[in-house]
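In: Could you look at this predicted model? Sequence included:
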Amino acid sequence: MPGNSPRPNRRTSNKKGPQIGSGGQRRRGLKGKGPTPPAEMRKGHPKQRAAEAKSRKQGAGRQAAARRGGKAPSEMVVGRNPVLEALRGGVPAGALYVQQFLETDDRVTDAVKLAMERGDVHLMEAPRAELDRLTGGLNHQGLVLQVPPYEYAHPDDLTDAAADAGQDPLIVALDGVTDPRNLGAVVRSAAAFGGHGVVVPERRAAGMTAGAWKTSAGAAARIPVARATNLTRALQAYQKAGLTVVGLAADGEVELGEVAALSGPVVVVVGSEGKGLSRLVGETCDIRARIPMAPDGAESLNAGVAAGIVLYEAARRRR
């Protein structure tokens, strides 16, 4: 009789619909899953496969560069706040990696939205293990932004750009400045006061990282940054081309207001806040100038502030 059958799973009631104790599973099954994700994040979609193939190719490039002892061809910005701020700041990006099954918040939602609005950022979903590998185990919080390598100019390109514009070159060279935010601030000041570019050494100096891009507030897209293998030789080449090299130093022989060379073709050299100009660079300078400050004021200015003062003075004289 019904209810006493030894056969498992046998129906013991003719009543249709959910049985008592179902826990409302069918109601949960009807719940919406949210908006459709972009094609790059839908498993099996051609765009998603193409994005994964590109990621594998870039990963192989990074590994090959590491084997050669070179630098990785791209930079990774990790963490929800850094990624969101980088996207808001207009930092160039190739791909935004979002961890699979990530519990989202406003930062994740805004980052994905900004990446989609830009149109040139690939959205890719990846498992946590893959993001751990890409970031070297850093706390990425499920968001990783890939920033492509910056294309540096040659020091000669800066004087060529000034010649094409029919202007006397106004160039800033940084000696031993290691903070990318200072580099970004100098690039921003150069754009504001009519500079033709910034020169940085290849070694022991800040490069155009995501932090520098962000601080430049977009000016890095307009002002070229050149990289010199040897800064001293680059300055000597500028001298042969007719430029005056003015170095900023706390113990400079003349005050900034007395430097007439700022109205003509000039290279302004700014050293690090702690050590100032290196010995060889200081000896190469035609003029060593100091920025006058109050006797009881700060002992030195950071590179970004010092460069901004000199660039303003040069722009004022050129007007």
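Out: Looks like it arrived, so ask away.

In: Please make it C-alpha for all contacts and neighbour counts, starting now.
Out: OK.

In: Determine how far stretch 56-72 lies from the middle of the whole chain.
Out: 19 Å (Cα atoms, centre = their mean, to the nearest Å).

In: hmm, who's touching it?
Out: Counting contacts by Cα atoms under 8 Å, 6 or more residues apart in numbering, the residues outside stretch 56-72 that touch it are 73-74.

In: Can you point out the buried residues in it?
Out: Within stretch 56-72, the residues that qualify as buried are 59, 62, 72, counting by 16 or more other Cα atoms under 10 Å.

In: of the residues you listed, closest to Arg188?
Out: Proximity of the buried residues of stretch 56-72 to Arg188 was ranked by Cα to Cα; the top entry is Ala72 with 26.1 Å.

In: Comparison target, given below:
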Amino acid sequence: MAKKGHRPSKAAPSRPRFYGRHAVLAALANPERMVRKLWVTREAMAGLDVPSTLPVTFADAADLARLVPGDAPHQGMVAEVDALEDIWLGDLIAQGEGDRRPLVVLDQVTDPHNVGAILRSAAAFDALGIVTQDRHAPPESGTVARSAAGTLEVVPWVRVVNLARALDEIAEAGFWRIGLSGHADKTLGETLGGERIALVLGAEGEGMRQNTEAHCDQLAKLPISDKVESLNVSNAAAIALYAVATRG
């Protein structure tokens, strides 16, 4: 029987390489994550408890640097992993039934550093999860995992084919969909009530697409001064999540 709810996208299988202590240790600690290989320096391995079935290769720092992009800070650890299993939007919504944890919806935010930073803020403020469109969001990668500082393993990330339809499903579940936009008339604080909140953010520069705005219940802006035109999307997400967490 087909499962009800918005179907997750089916991305092609890939094996990203995670690097850095936070990302690698969090992957090893996640029972839902399959870690296939581990490259590590002997210094970094000291005190590390890894499954006996995991292939471990000792290498020096220079060798590890060849396994990661550019000058990425590997901190003596690189792991090859399987991407996590897809999550259903309906299942994620059901996990938050009865509480007021917010959802974060990203409209074509493609920079992996930004998505990683948003995952970290989502974990810090106990968000229910994040939702992105599959074709206009980065895949799981070492850059995302490093920027997320381990929180890629604990914050549910739903990828959907059609963001507008996903926003409809989110509304049907009782969420008040607030789109952050610099041209909104009201501030975020003025729009927050007691409802379950879904924060919708667009890419830096372009912002949300018109169709995405049309699927929001309310547009709101952050009360920033005119000294800056806008905030980086990850900074805006952190401030918005704080506002939701501290509302009356």
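Out: Right, received. Where do you want to start? Just so you know, these numbers come straight off a predicted model, no measurement behind them.

In: Drop the TM-score for these two in here.
Out: The pair, once superposed, lands on a TM-score of 0.77 when counted by TM-score structural alignment, normalised by the length of structure 2; 225 aligned residues with a Cα RMSD of 3.4 Å.

In: And the strands in structure 2, which stretches?
Out: Using DSSP state E, the strands of structure 2 run over residues 17-19, 35-40, 56-58, 77-81, 103-107, 129-133, 157-160, 175-180, 196-202, 218-220.

In: Can you lay out the ones you listed as JSON lines showing mean neighbour count and distance to Asp226 of structure 2?
Out: Listed next are the strands of structure 2 as JSON lines, based on neighbours: other Cα atoms under 10 Å; distance: least, Cα to Cα, whole Å:
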{"stretch": "strand 17-19", "mean neighbour count": "28", "distance to Asp226 of structure 2": "39"}
{"stretch": "strand 35-40", "mean neighbour count": "20", "distance to Asp226 of structure 2": "47"}
{"stretch": "strand 56-58", "mean neighbour count": "15", "distance to Asp226 of structure 2": "53"}
{"stretch": "strand 77-81", "mean neighbour count": "24", "distance to Asp226 of structure 2": "43"}
{"stretch": "strand 103-107", "mean neighbour count": "25", "distance to Asp226 of structure 2": "25"}
{"stretch": "strand 129-133", "mean neighbour count": "24", "distance to Asp226 of structure 2": "30"}
{"stretch": "strand 157-160", "mean neighbour count": "24", "distance to Asp226 of structure 2": "34"}
{"stretch": "strand 175-180", "mean neighbour count": "24", "distance to Asp226 of structure 2": "17"}
{"stretch": "strand 196-202", "mean neighbour count": "25", "distance to Asp226 of structure 2": "20"}
{"stretch": "strand 218-220", "mean neighbour count": "21", "distance to Asp226 of structure 2": "16"}
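
In: Could you export those to TSV, including columns for distance to Ala245 of structure 2?
Out: As requested, those are exported to TSV (distance: least, Cα to Cα, whole Å):
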stretch	distance to Ala245 of structure 2
strand 17-19	30
strand 35-40	34
strand 56-58	42
strand 77-81	33
strand 103-107	12
strand 129-133	14
strand 157-160	20
strand 175-180	15
strand 196-202	10
strand 218-220	16
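
In: closest one to Gly189 of structure 2 among the ones you listed?
Out: Distances from Gly189 of structure 2 to each of these were compared using Cα to Cα; the minimum, 8.4 Å, belongs to strand 218-220.

In: neighbouring contacts of the closest one?
Out: 176-182, 184-188, 191, 213.

In: hmm, 6 Å instead?
Out: Applying Cα atoms under 6 Å, 6 or more residues apart in numbering, the contact partners of strand 218-220 of structure 2 are 178-181, 184, 186-188.

In: In structure 1, which residues correspond to that strand?
Out: Taking TM-score structural alignment as the measure, structure 1 aligns residues 287-289 with strand 218-220 of structure 2.

In: For that stretch, give me the average deviation versus structure 2.
Out: The superposed stretch 287-289 of structure 1 is, by mean Cα distance after the TM-score superposition for structure 1, a mean 0.9 Å from where its aligned residues fall in structure 2.

In: And that stretch, how far out from the chain middle?
Out: Stretch 287-289 of structure 1 has its C-alpha centroid displaced from the chain centroid by 33 Å (Cα atoms, centre = their mean).

In: Likewise for stretch 115-129 of structure 1?
Out: Shown here is stretch 115-129 of structure 1, whose average C-alpha point lies 17 Å from the average C-alpha point of the whole chain (Cα atoms, centre = their mean).

In: again with stretch 233-248 of structure 2
Out: In terms of Cα atoms, centre = their mean, the centre of stretch 233-248 of structure 2 is set 15 Å apart from its chain centre.

In: again, but for stretch 100-116 of structure 2
Out: The chain centroid and the centroid of stretch 100-116 of structure 2 are separated by 5 Å, computed with Cα atoms, centre = their mean.

In: Now tell me what touches that stretch from outside.
Out: Counting contacts by Cα under 6 Å, 6+ apart, the residues outside stretch 100-116 of structure 2 that touch it are 127-132, 136-138, 144, 147-148, 196-203, 234.

In: Just the endpoints, please. Distance across it?
Out: Across its full length, stretch 100-116 of structure 2 reaches 23 Å end to end, with Cα to Cα, to the nearest Å as the criterion.

In: Equivalent analysis for stretch 173-185 of structure 2, please.
Out: End-to-end distance of stretch 173-185 of structure 2 (Cα to Cα): 26 Å.

In: got it, and stretch 232-249 of structure 1?
Out: End-to-end span of stretch 232-249 of structure 1 (Cα to Cα): 16 Å.

In: Where does it end up in structure 2?
Out: Residues 164-181 of structure 2 are where stretch 232-249 of structure 1 aligns, with TM-score structural alignment as the criterion.

In: ok, the equivalent of Gln146 of structure 1 over in structure 2 - contacts?
Out: Structural correspondence for Gln146 of structure 1 with respect to structure 2 (TM-score structural alignment): Glu80. Taking Cα under 6 Å, 6+ apart as the criterion, Glu80 of structure 2 is in contact with 16-17, 36-37.
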